[in-house]
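> need the 3D shape of this:
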Amino acid sequence: MCDECGCEEHKHEVITLEENILKDNDVRAAENRAFFREKEIFAVNITGSPGSGKTTFLEMLIPHLGKDNIAIIEGDLEGDVDSCRMESLGVRTVQINTKGACHLNAHLVSHAIEKLDLNGIKYLFVENVGNLICPTFFDLGEEMRIIISSVPEGDDKPVKYPPMFASGNMLILTKIDLLPHISFNREKFRDELSRINPNMPVFEVTSRKPEMVIPVAEAIKKQSKEKR
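This is a model prediction of the structure:
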């Protein structure tokens, strides 16, 4: 409804604009997906709150998939801290700075992949801007969406942000070494996930035990083979 006069016209214009933005994004996402499939690259969209452990998760995962098999797109409002971390591991990486936008979109990703040498790449990981709202609605052309949620964030995140948690293909619960020190009800968290997204597998990890990511790597490998 229009805030100025109470009519419906302004509301319709806003809805139409939003629908057009998402429609345009879906077209570009389909183009990205076709490109990845042609190149036999398994694309993964990593989403989650700021500080949930997205970059640390990737650091743990890389040795089990092979750094030469991986390319990474890092999305942040500003800076290149995370992309520098990936490059220090010898992984082909490109940084996207959104300059204030709270999510990546398929158009930005399409330009980022133009800057990457994708020869021999089997897996492309896109670390999205830290946010549990906007990235939900923007398909990047990925085959898999992984949601990172951490113990310090609390067990209520699936209840508060159901669209994001409903959109995932896999959930990683990070920082589980903090469970003895933080009020986090694991059963409640998993029950809410099961209600929102009953078929989504959940893995628990901590950077103190990097080997805990091995089952995640195996699950990604399996999904990748099934898509080829």
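
> okay, CA-based contacts and neighbour counts for the rest of this
Noted.

> doesn't residue 55 fall inside a helix?
Yes. If the criterion is DSSP: H, G, I helix; E, B strand; the rest coil, then residue 55 is within a helix.

> look up the closest residue to it, ignoring the ones flanking it.
If the residues on either side of it in the chain are set aside, residue 55 comes closest to residue 82, at 6.6 Å by Cα to Cα, 6 or more residues apart in numbering.

> wait, that neighbour touches residue 73, no?
No. Counting by Cα atoms under 8 Å, residue 82 stays clear of residue 73, with 9.8 Å between them.

> more crowded one of these two?
Taking residue 82 and residue 73 together and counting by other Cα atoms under 10 Å, residue 73 has the greater number of neighbours (23 against 19).

> secondary structure element holding that one?
Secondary-structure element containing residue 73, defined by DSSP states H and E: strand 70-76.

> ok, the residue nearest the centre of the chain to residue 216 distance?
Nearest residue to the geometric centre of the chain (Cα atoms, centre = their mean): residue 46, 2.0 Å. Applying Cα to Cα, to the nearest Å, one obtains 13 Å for the distance of residue 46 from residue 216.

> ditto for residue 144
Note on residue 144: its distance to residue 216, by Cα to Cα, is 13 Å.

> please generate a structure for the following sequence too, so the two can be compared:
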Amino acid sequence: MCQTVDLRQAVLARNDDSARELRAALTARGTVAVNLLSSPGSGKTALLEAELGLARQRGVPVAALTADLATENDALRLARSGAPVKQVLTDGLCHLEARMLAGHLDGWLPQDCRLLFVENVGNLVCPASYDLGESLRVVLASVTEGEDKPLKYPTAFGLANLVLVTKADLAAPAEFDEAAFLANVQRVNPGVEVLHTSARTGDGVGALLERALAVLDGAGVHRPVMAAHHGGGHHHDSGHHDGGHHHDSVRAPR
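Next up, the predicted model:
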């Protein structure tokens, strides 16, 4: 058992090193990465499509990378926004890793991109432990998933800089107990901001874009208490990302 734990710690430590390198490379070129985590069926793709479309309307240089075990369905949906989109198939791996992400970005990420949205594999277990070099980590949960989701997946919710409630238009028929959900979120991640969205009605659409733009402009992010127990790799002060610094590509960490 000790050997298993040691191996996992070593893997995560190597990933954190790669994430720091990737974050530095993205920062140098003036790009903020946003890591989106949720369980399957949360409405993550629908919301991201709407956010990308809004970014395009506002002239914000944006791109999206989406990861799945199979199919390019999500990439095809996101591409309707007009933003550059890349599909990553993980071949059975239940999460992305920083080195893997860097490899897919190298030579593909548009030079003028200022916001990169990463739609992680639909899973609240494996992806939670892996820093991707993001400046903003967002966890989404739909009103149909139950109020106890944060307690069932404390690492995912506990390391979030922002929590989004999706499909808010279904709260009444789903008998969603908002007060209980909010209390559970605060229990695992005190002080984290929780926003309500509905891609179908448009309510709350744009809030994610605004938070990401604020980070791009140098605003700090919520620092989860749990981050201290995970090496702090996911959470850091978000300094100003100067768009004047550019590199030809994003280099994959060694």
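
> if we can go back for a sec, and the residue nearest to residue 55 of structure 1, what's its match in structure 2?
With TM-score structural alignment defining the correspondence, residue 82 of structure 1 maps onto residue 74 in structure 2.

> again with residue 34 of structure 1
Aligned against structure 2 by TM-score structural alignment, residue 34 of structure 1 finds its counterpart in residue 24.

> and if you look at residue 123 of structure 1?
Structural alignment (TM-score structural alignment) places residue 123 of structure 1 against residue 115 in structure 2.

> tell me how many other residues crowd that match.
Under the neighbour criterion other Cα under 10 Å, residue 115 of structure 2 is assigned a count of 24.

> would you state the strands of the stretch 101-250 of structure 2 in chain order?
Taking DSSP state E, counting those that start in this stretch as the criterion, the stretch 101-250 of structure 2 carries its strands at 115-119, 136-142, 162-166, 193-196.

> counterpart of the longest one in structure 1, which residues?
Meaning strand 136-142 of structure 2. Using TM-score structural alignment, strand 136-142 of structure 2 pairs with 144-150 in structure 1.

> which residues touch that stretch?
Applying Cα atoms under 8 Å, 6 or more residues apart in numbering, the contact partners of stretch 144-150 of structure 1 are 43-49, 52-54, 165, 167-176.

> the same query, at a cut-off of 6 Å, please.
Outside of stretch 144-150 of structure 1, the residues within contact range by Cα atoms under 6 Å, 6 or more residues apart in numbering are 44-48, 52, 168-175.

> and if you look at stretch 75-82 of structure 2?
Contacts to stretch 75-82 of structure 2, defined as Cα under 6 Å, 6+ apart, come from residues 49, 52-53, 85, 87.

> what does residue 97 of structure 1 align to in structure 2?
With TM-score structural alignment as the criterion, residue 97 of structure 1 matches residue 89.

> show me the contacts for its match.
With Cα under 6 Å, 6+ apart as the criterion, the residues that contact residue 89 of structure 2 are 67-70.

> aligned counterpart of residue 215 of structure 1 in structure 2, please.
Under the alignment by TM-score structural alignment, residue 215 of structure 1 pairs with residue 207 in structure 2.

> quick check: residue 77 of structure 2 is in a helix.
Yes. In this structure, residue 77 of structure 2 lies within a helix as judged by three-state DSSP.

> and residue 191 of structure 2, how close does it get to residue 53 of structure 2?
According to Cα to Cα, residue 191 of structure 2 stands 30 Å off from residue 53 of structure 2.

> one more: residue 82 of structure 2?
Taken as Cα to Cα, the spacing of residue 82 of structure 2 relative to residue 53 of structure 2 amounts to 7 Å.

> tell me which of the contacts of stretch 144-150 of structure 1 is nearest to residue 140 of structure 1?
residue 45 (7.4 Å; Cα to Cα).

> so is the aligned partner of that closest one in structure 2 in a helix, a strand, or just coil?
If you follow residue 45 of structure 1 across to structure 2 using TM-score structural alignment, you land on residue 35. On the three-state scheme (three-state DSSP), residue 35 of structure 2 is labelled strand.

> cool, residue 41 of structure 2 as well?
Here residue 41 of structure 2 is recorded as coil under three-state DSSP.

> which parts of stretch 112-128 of structure 1 are buried?
Judged by neighbour count using 16 or more other Cα atoms under 10 Å, the buried positions of stretch 112-128 of structure 1 are 112-113, 118, 121-128.

> I should have written stretch 188-201 of structure 2 there, sorry.
Buried residues in stretch 188-201 of structure 2, counted by 16+ other Cα under 10 Å: 188-190, 192, 194, 196-199.

> residues in contact with it?
The contact list for stretch 188-201 of structure 2 (Cα under 6 Å, 6+ apart) reads 47, 154, 158, 162-168, 203-204, 224.

> among those residues, which one has the most neighbours?
The most crowded member of those is residue 166, carrying 27 neighbours; neighbours defined as other Cα under 10 Å.

> tell me the counterpart of that one in structure 1.
Aligning on TM-score structural alignment places residue 166 of structure 2 opposite residue 174 in structure 1.

> now its match, nearest residue through space, not along the chain?
Excluding the flanking residues, the one nearest residue 174 of structure 1 by Cα to Cα, 6+ apart is residue 150, at 4.5 Å.

> and that neighbour, how many neighbours?
23.

> can you check residue 47 of structure 1 too?
Burial of residue 47 of structure 1 is recorded as 28 neighbouring residues (other Cα under 10 Å).

> just the element for the residue nearest to residue 55 of structure 1, please.
Residue-wise, residue 82 of structure 1 maps onto helix 81-87 under DSSP H and E.

> that helix: which residues count as buried?
By neighbour count, and taking 16+ other Cα under 10 Å as the criterion, the buried residues in helix 81-87 of structure 1 are 82-86.

> what's the answer for stretch 25-43 of structure 2, then?
By 16+ other Cα under 10 Å, the buried positions in stretch 25-43 of structure 2 come out as 25-39, 42-43.

> re the thing from before, in this structure the match of residue 123 of structure 1 contacts residue 60, no?
No. Contact status for residue 115 of structure 2 versus residue 60: not in contact, 7.8 Å apart, counting by Cα atoms under 6 Å.
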